[in-house]
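Chemist: Build me a model:
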Amino acid sequence: MTSSTAVRIPEPLRSYLADACLAPLWAAMRSKLERNRLSPTGIVRVELDEEGTSRLGGLLGTRPAAGTVSVRLPLLDHALRVSAAQCGLLTAVTDLTGSPLTDRVLTRQRQSAARADLWARIDARLADAGLAAASWVPTWLEGLRTTGMLTRAGSDTAWEAADGALRALALLRTLPLHPAEQPDVPPREWQLAELAAHATADGHGLDEGRLAGILVLRAIAAACDIPLPESSAARRRLWERVSVTTDVVSGTVMVWHLNPPGDDPWSTMMRSRSQMHLVTHLTMHELGAASAATLVPPDASVHGCENPQVLQATARQRIPTTLICPSGNPAGAGWELLGRLRRDGARLSYHGDFDWPGLAIAARIFALGAAPWRMGSSDYRDALTSIRGDHALGLSGPPTPSHWDPALATSMTRAGVAIHEEALLPLLLNDLYTAAHNGS
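Modeler: A predicted model of the protein is given here:
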């Protein structure tokens, strides 16, 4: 609520009251009234010089001394009304300070009610999306409250952004955002603009810098229990964790010795790269341009690994067998390549890290039809007895089931040790040598 009456005190009284010596009085009155529900009650103490006290005394009919003066608001209000001003204290202060007064108590109450309504609507939307019980939600909400980003945006803008973000989170039916999802179900792949159009009715609604996009990224970071990304590249990788591709040229999947059998220019180029012993980084853009090409002959053997070090060692030793590496959780290009290989009839075998994120990635790749490559409970137990002590890392994070071999997750929980692919490099390279020698 504001006092908006545009009344001007008549001259010469206005010039008398607007003198600089009385400016501290009107500023103090304004502050008191705005904190006092615009009610002219109470007392204000203010420092005035001799000229200021003289002018105030002329208005009130008193003779206050210079220095700290106590002014009762009801008396000043009455004095103004019976003077040539012919108006009350609120109108006079509005005129003399240059802008309408604001009932700050009422404003705070309305803002508080709007904030409470916003959080209630967010809670309701989380429940509708099946996310109310997700373990990351309290961390996400606390971060939003602590930063004040929604409060600063204003209630309407904040809800529009939160609504779009929550709709996007509901569409991203994938771990770790949705605890009820099965880890061995391949996630749906989204282009960021497509997801934004579905969630916000604006293809740019989740773009970098847009509040809705920031809210979704904060949720993904909370769900993955990682720090907030500080660079564009880190934000792109965070989107890729939930199978969202921000563009068709940034996310890649590495391939070694991929020899498409066709005579088209792209297939010929890929075979030439294999002959030159070059690793290739495939993007969604390139895979789209080569959409008509057959990637492998039917029943061809293709191995997959999680970490680039495995592919790098394979390339260094020039092992002539096809190996693909998505570098962790596959980006859109990785999922596209895996799907294409399966449709072309490839026999996929995959190995990843023996840690909880590694098991989650493996489960989704196995769901596409890939076979485990040394990813069983016996492989894990053998690795425990053979690796060096500095390669044994502590397991962290929530456990992930291993549906292809339930005993694996049980063994890992019991041992509490994570084993990354690098620790098993000699064994994996030997498998690749054998596959190349056998022509499989």
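
Chemist: alpha carbons only for contacts and neighbour counts from here, please
Modeler: Noted.

Chemist: Val253 versus Leu282, what's the distance?
Modeler: 5 Å (Cα to Cα, to the nearest Å).

Chemist: Please identify every residue contacting each of those two.
Modeler: Ala333 (Cα atoms under 8 Å, 6 or more residues apart in numbering).

Chemist: Compare the two (neighbour count), which wins?
Modeler: More crowded of Leu282 and Val253, by other Cα atoms under 10 Å: Val253, with 23 against 19.

Chemist: tell me the SS of His178?
Modeler: coil (DSSP: H, G, I helix; E, B strand; the rest coil).

Chemist: is it true that Ala134 touches Pro176?
Modeler: No: with contact defined as Cα atoms under 8 Å, Ala134 does not reach Pro176; the gap is 9.0 Å.

Chemist: So if I had to pick from those two, which one is more boxed in?
Modeler: Pro176 (24 against 15).

Chemist: residue contacts, the closest residue to the more buried one other than its chain neighbours?
Modeler: Once flanking residues are discounted, Pro176 sits nearest to Ala223: 5.7 Å by Cα to Cα, 6 or more residues apart in numbering. By Cα under 8 Å, 6+ apart, the contact set of Ala223 is 135-137, 176-177.

Chemist: Quickly name whichever of those residues is closest to Ala124.
Modeler: Nearest to Ala124 among the contacts of Ala223, counting by Cα to Cα, is Val137 at 12.8 Å.

Chemist: Quick one: neighbours of the closest one, just the number.
Modeler: For Val137, using other Cα under 10 Å, the count is 18.

Chemist: before we go on, could you also do this sequence so I can check it against the first one:
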Amino acid sequence: MNPSTAAPALPERTRRYLSHAGLAPLWTAVRTKLERAGLAVTGTVAVTLEDDGAALLSGLLGRTITAGRVRVSLPVLDQVLRGSAAEAGLVTVVAQLTGGDLVDRRAAREQTRASWAGIWQRLDAALASAGLAGAAWAPAFVEGVRRSGILTRAGIDAASTAIPRFAAVLRECAAAEVFDTAVVPRPGWELAELAGRCLGDAHGLDDGELTASLLLRAAAAAFGVATPGTAEERRELWIRLGVTPDLVSGTALVFRLRPPGTGPWPEMMRARAGMGLATHLTLHELRGAALGERLAAPGAEVFACENPQVLQAAARAGVTTPMVCLAGNPSLAAWEVVRRLVDDGARVRYHGDFDWPGVAIAARLFSIGVEPWRMRTGDYVEAAAALAADSVLTLTGTPVPTPWEPELMEAMRRHDLAIHEETLLPALLEDLGADDASPS
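Modeler: Model prediction:
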């Protein structure tokens, strides 16, 4: 409020009288009523007053008010205050007594509705600016954005910023005709390059950015696929747009993996396997030098573990069996290695932690053809019975189904013990054919 137009403060004696705790319920109720009614001084409020509040209101209105449920006319209260020492109307007095200017909530709602109408118009304009307003998938995209709530959760300001940025990237992609074909295009940009070129910010399309979410939703609608919900799905959709995301950070750790091909990459991998060296494979390598190569011969047995300590112990024990380590929740590179091994006809067997996150990872792996490796109910019960007293950890988090063996979930709930993979290391090393199955 402009200081020159601000209402004068209530006289101190009047303020003390009106701000007495006994009248607080009245002013709270009046403020709520006024804000909901567009600050119109109409109607009444019903409020419960104690003896002191009733006495104070009696003095203010000039008539006897009995304690209990009281109905007060706002126009009468407004007139009384204007003729009192307050010399101000009800809206002004309530604002000073309740800590700040009143808000015309009706007008605010109308303003919000108008602002959001403008947001949806700008989203349509973004499609039109890229020549995509008439695309068959455009209505489904807009409706999907509306239903998802990603813009409303972000807020007006964030949405207003993101949509023009989305439009800039959309125009660049549309100019390259990436929405016109169901065939995966040749890479046209690095992700940071596209972001820098269109947005002046190399991180403007990073995971979690609202602009990136809008673009990927548009791509999903255009290609007729589900909105990506995982990092892997988002990465695949970027590639389908001709955008090369980060292919070098996430890795899959492999050991004694011997691809059967005759090219330089399989030969290099077999040489490393022969030397007993662990190898970190990136998506860049898997989709470059290793593209089109088999990772294992049909029928080969490959053991997969969750914890790098298991692979390290296997290497130290002289294991020659091929292994893959997923290092917890698998990276995209690890998923690709496992999928390709399964597709190559290899028998992939997985062991992980007996806790809820661990069995969730196992369930996803088993759903694509991986087999359990000491991940049965009997394995869990035996390990639980052998736990040392100082190694007991209770399960935390939400129980997760174990579809490969439902009894396992029930056994875990019953025993309520988390058993980490390293606990079973001697048995795992024995399965791997270690020269010395005891961990050192």
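
Chemist: Of the contacts of Ala223 of the first structure, which is the nearest to Thr5 of the first structure?
Modeler: Val137 (47.2 Å).

Chemist: ok, now which ones touch the most centrally placed residue in the first structure?
Modeler: With distances taken as Cα atoms, centre = their mean, Leu217 lies nearest the centre of the first structure, 1.4 Å away. Residues near Leu217 of the first structure by Cα under 8 Å, 6+ apart: 228, 235, 238-239.

Chemist: Check Glu285 of the second structure too.
Modeler: Leu291.

Chemist: circling back: host element of the residue nearest to Pro176 of the first structure?
Modeler: When elements are assigned from DSSP states H and E, Ala223 of the first structure belongs to helix 211-224.

Chemist: per the alignment, Val169 of the second structure corresponds to what in the first structure?
Modeler: Using TM-score structural alignment to pair residues, one finds that Val169 of the second structure aligns to Ala168 in the first structure.

Chemist: Tell me if I'm right that its match and Leu195 touch.
Modeler: Yes: judged on Cα under 8 Å, Ala168 of the first structure makes contact with Leu195 at a distance of 6.6 Å.

Chemist: Pull up the overlap in contacts between these two.
Modeler: If you check Ala168 of the first structure and Leu195 against Cα under 8 Å, 6+ apart, no residue is contacted by both.

Chemist: Against the second structure, what's the mean shift for the helix or strand hosting Glu240 of the first structure, could you check?
Modeler: If you go by DSSP H and E, Glu240 of the first structure is part of helix 232-241. Its aligned residues in the second structure lie a mean 3.1 Å from helix 232-241 of the first structure after superposition (mean Cα distance after the TM-score superposition for the first structure).

Chemist: buried residues in the one helix or strand Glu267 of the second structure maps to?
Modeler: Element membership for Glu267 of the second structure (DSSP H and E) is helix 264-274. Neighbour-count burial for helix 264-274 of the second structure flags 265-266, 269-270, 272-273 (criterion: 16 or more other Cα atoms under 10 Å).

Chemist: can you tell me what part of the first structure stretch 382-390 of the second structure aligns to?
Modeler: By TM-score structural alignment, stretch 382-390 of the second structure lines up with nothing in the first structure.

Chemist: scratch that, stretch 357-372 of the second structure is what I was asking about
Modeler: Taking TM-score structural alignment, stretch 357-372 of the second structure hits no residues over in the first structure.

Chemist: Buried ones in that stretch, by neighbour count?
Modeler: Quick answer for stretch 357-372 of the second structure (16+ other Cα under 10 Å): 357-363, 365-366, 369-372.

Chemist: out of those residues, which are inside strands?
Modeler: In strands, judged by DSSP state E, the following of those are found: 371-372.

Chemist: Report the two of the buried residues of stretch 357-372 of the second structure separated the most.
Modeler: Counting by Cα to Cα, the most remote pair of those is Pro357 and Gly369, 19.3 Å apart.

Chemist: Any figure for the gap between the residue nearest to Arg217 of the second structure when sequence neighbours are not counted and Val145 of the second structure?
Modeler: Once flanking residues are discounted, Arg217 of the second structure sits nearest to Thr227: 5.8 Å by Cα to Cα, 6+ apart. Separation of Thr227 of the second structure from Val145 of the second structure (Cα to Cα): 10 Å.
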